[in-house]
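A.B. asks: need a 3D model of the sequence below.
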Amino acid sequence: MDYIIGMDIGTTSTKAVLYDLEGKALAYSNNLYALYRDTNGMAEEDPDEIFDAVIHGLQEILRKTDFKHGTLRGVSFSSANQSLIALDKDHQPLTRIITWADTRATKYAEELKRNGTGSLLYQHTGTPIHPMSPLCKLLWLKNEHPEIYTKTAYYCGVKEYIFYRLFNVWQIDISVASCTGIFNIFNLDWDNRALELTGVNRNQLPKIVDGYQQTLHMNAEYAKILGYPSDAPFIQGAFDGALSNLGVGAISEGEVAVTIGTSGGVRVVTDHPVIDPKERVFCYALTKKLWVVGGPVNNGGVIFRWARDNLFDAEQNTAALLKIDSYDLLTKIAETVPAGADGLIFLPFLGGERAPIWDADARGTFFGLTQMHTRANMVRAILEGIVYNLYTVLLALEEVVGKPKSIMATGGFTQSPLCRQILADIFETPITIPEDFESSCLGAAVVGMKSLGLVDDLKVVKNFIGKTNTYEPDSNNFKAYRQLVPIYIRLSRQLKSEYQNIADFQRGQA
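C.D. replies: Purely as a prediction, here's the structure:
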């Protein structure tokens, strides 16, 4: 029997799954690490902590598996995109990993929007202007940390750092490169205009390679620690959002993937780059021939966690006594309230927002509160607010690529039957949920299989997905949502003029 490992280097943990060549998961590991928020807007990780998580994850999989009767063919990688690390001439980190969630470059993103440069860059890079983008992070480093900028010999993201330490190769896959805001999605190279703006030259950036690129000859130190087979390559892979689409089988025209984990996203795959005239959605590569068009949101399951930790302390204690999951208890509370939360709307912008409004200063709001509302209304409104926002991303996508033919959903948020039903009701379409929700790991594994010649087409993933559940929209809930969604959309736009004012006040208090 042959095996392959799909590994996903995420924002809060690195996960690894061992698959056979029929896509069956045989072993699993998950190694957590910290997200550092030492100052206002900061969201950083320690590159060495993540490197250790990758090593420990592989060790755990290798330890759990008896390879006497089979062969490990390779490890294929998924990773969070839009991270940035500054390195010195010896490739040693000068910074921690500045993640996609870091908003300290907000001032530079807003300036690019105001002077029109941002629109011009978007037309070439497919990356909306936002502080998440390495483009804006580079401007922030250049202007606010010149002592680091002038010492920096190289720049990369988390996956490239891992590969360099393991193999001494300096390379980036086209998928991750396309998310940086400094990559031209039409000529498939670093964008000259973006490089000139940031003052970065090509020699400071990794070589762009295909996602099917195989790398062998691991540094002896780590090969010995892992006991990794010398003839099993590491495959470069792609960024996590693209591989999540692949992992749920949403890679044909009109097949939409909705992911709701800590953050979230709505994406569809096309066979050519697509640019949104209104700049609401991104266009990134999955491979050289497949492109992912979609919108990421900051505020997914993290908002549900905030509600649990800050509004429902007593319920957490109750859940512990009853030995049930605290999230399950909260959804049971939310179920006592009808669709629409009795007219309470929640704008879930606790961490600013990316798609479709692209405003790092956006802030959360309960709207419509009256004396009749309770915490049950509030938790229901929070769950609905998360989905309202995802629905607005879908509406933007429809304008660009057409109406969806089917929607697959995955991520921790979708493990709740209530959340699945809310998703189906607000989207007014059937939602299919795969039981295996580590979609990025499966997507990475399938890219690895194709790289190794074990499958001929990425669409073979449709045979691997296994059992799914489909939730049909409940027509009894349409009336409420059809009235509330337009209010939500207008409200989120009308408050835009005040987002910066309140954000400036909050920054002044920090």
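
A.B. asks: make it CA atoms for all contacts and neighbour counts henceforth
C.D. replies: Will do.

A.B. asks: elements contacting the helix or strand hosting A424?
C.D. replies: Using DSSP states H and E, A424 falls within helix 417-427. Counting contacts by 3 or more CA pairs under 8 Å, 6 or more residues apart in numbering; DSSP states H and E, helix 417-427 is packed against helix 375-401, strand 431-434, strand 468-471, helix 478-494.

A.B. asks: list the buried residues for the longest one?
C.D. replies: What it means is helix 375-401. 376-394, 396-397, 400-401 (16 or more other CA atoms under 10 Å).

A.B. asks: now do the helix holding A424 against helix 478-494, angle only.
C.D. replies: 80 degrees (axes from the mean of the first three to the mean of the last three CA atoms, to 10 degrees).

A.B. asks: list the contacts of helix 417-427.
C.D. replies: Helix 417-427 has contacts (CA atoms under 8 Å, 6 or more residues apart in numbering) with 331, 335, 383-384, 387-388, 391, 413-414, 430-431, 471-475, 477-478, 481-482.

A.B. asks: ditto for stretch 48-64
C.D. replies: By CA under 8 Å, 6+ apart, the residues outside stretch 48-64 that reach it are 9, 13-18, 27-33, 162, 226.

A.B. asks: from these, which would you call buried?
C.D. replies: With neighbours counted using 16+ other CA under 10 Å, the contacts of stretch 48-64 contain these buried positions: 9, 13-18, 27-31, 33, 162, 226.

A.B. asks: and this one, so I can compare the two:
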Amino acid sequence: MPDGLWAYRVSADQSLLGGAVNDVGRMISWLRSTLALPSASAVTRQLLAVPTEPAPTVLPFLTGERAIGWRSDARATFGGVAAQTTAMQLYRGGLEGVVISYARVFEQLSTVAGAVQEVRVNGSQTLDNPGLLQMMADVLGRPVTPVGIKRSTLRGTALVALQVVAPDVERAGVVFDEAYEPGEVLRPYYEDARARWDRLYDEVVVGGAAGA
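C.D. replies: Just a heads-up that it's a prediction; the model follows:
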């Protein structure tokens, strides 16, 4: 198992493998409350538009990093910020940092689980943020499907338990919203963003200055 992931042994032949990402909702809420952003509709339009220049590089670790580096001393870092950087560019950079954190977990999962069949997302911060979901599809290179129910983690736990206590009972269905499809036009943009993110991570977190 890759060092960046965790696994819960469910039974003799079944495990739940994954990675926990800190500060997704907290990072988005902090950016929204701290920056002088335009209206919600304007923010969505700008996130869905093709960017004309790179956003600042953001390590989104307000309270430390869990997967995949497991550095509790890591803190948020903003790189490439200039005098002309706007609040919207900072916000976009923060969301890119969150999605790249997901992508690192996704990559390690793929080395163990093989070809990923589906990417499903849930949670108020993601479902209420179309720009974030489109960004995730573009970065992962996979369709991203919102799950239209609450407490999706609890449902997954119930499904595991039902395999033992009620294996023959029909499971209730789940409502899915329309998937966000990845686009090719932004692939070079996100490849460059990922390269800058990795360099900053290596310098600040791996290099030992995370708590500075």
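
A.B. asks: TM between them?
C.D. replies: Comparison of the two superposed chains (TM-score structural alignment, normalised by the length of the second structure) gives a TM-score of 0.85, and 209 aligned residues with a CA RMSD of 2.6 Å.

A.B. asks: hmm, back to that, tell me which two of the contacts of stretch 48-64 of the first structure sit farthest apart.
C.D. replies: Using CA to CA, the two most remote members of the contacts of stretch 48-64 of the first structure are A27 and I162, lying 22.1 Å apart.

A.B. asks: run a quick neighbour tally on T370 of the first structure.
C.D. replies: 10 (other CA atoms under 10 Å).

A.B. asks: counterpart of it over in the second structure?
C.D. replies: Using TM-score structural alignment, the equivalent of T370 of the first structure in the second structure is A82.

A.B. asks: so Q89 of the second structure makes contact with E53?
C.D. replies: No. Contact criterion CA atoms under 8 Å: Q89 of the second structure and E53 do not qualify, at 9.2 Å.

A.B. asks: quick check: Q163 of the second structure vs S152 of the second structure, distance?
C.D. replies: Here Q163 of the second structure is placed at a distance of 17 Å from S152 of the second structure (CA to CA, to the nearest Å).

A.B. asks: between these two, which one's more packed in?
C.D. replies: S152 (15 against 11).

A.B. asks: what residues are up against that one?
C.D. replies: Residues counted as contacts of S152 of the second structure (CA under 8 Å, 6+ apart) are N122.

A.B. asks: spatially nearest residue to the corresponding residue of the first structure for it (excluding sequence neighbours)?
C.D. replies: Aligning on TM-score structural alignment places S152 of the second structure opposite S439 in the first structure. With sequence-adjacent residues excluded and distances taken as CA to CA, 6 or more residues apart in numbering, S439 of the first structure is closest to G247, at 4.2 Å.

A.B. asks: ok, the one you found touching I465?
C.D. replies: Yes. Counting by CA under 8 Å, G247 of the first structure touches I465, with 7.5 Å between them.

A.B. asks: which one of these two has more residues nearby?
C.D. replies: Using other CA under 10 Å as the criterion, G247 of the first structure and I465 rank with G247 on top: 32 against 20.

A.B. asks: map that one onto the second structure.
C.D. replies: Checking TM-score structural alignment: G247 of the first structure goes with nothing.

A.B. asks: now do G247 of the first structure against E279 of the first structure, distance only.
C.D. replies: Using CA to CA, G247 of the first structure is found at 27 Å from E279 of the first structure.

A.B. asks: before we move on, back to that, which part of the second structure matches the helix holding A424 of the first structure?
C.D. replies: Counting by TM-score structural alignment, helix 417-427 of the first structure lines up with residues 130-140 of the second structure.

A.B. asks: need the contact list for W6 of the second structure.
C.D. replies: Each residue near W6 of the second structure by CA under 8 Å, 6+ apart is listed here: 17-19.
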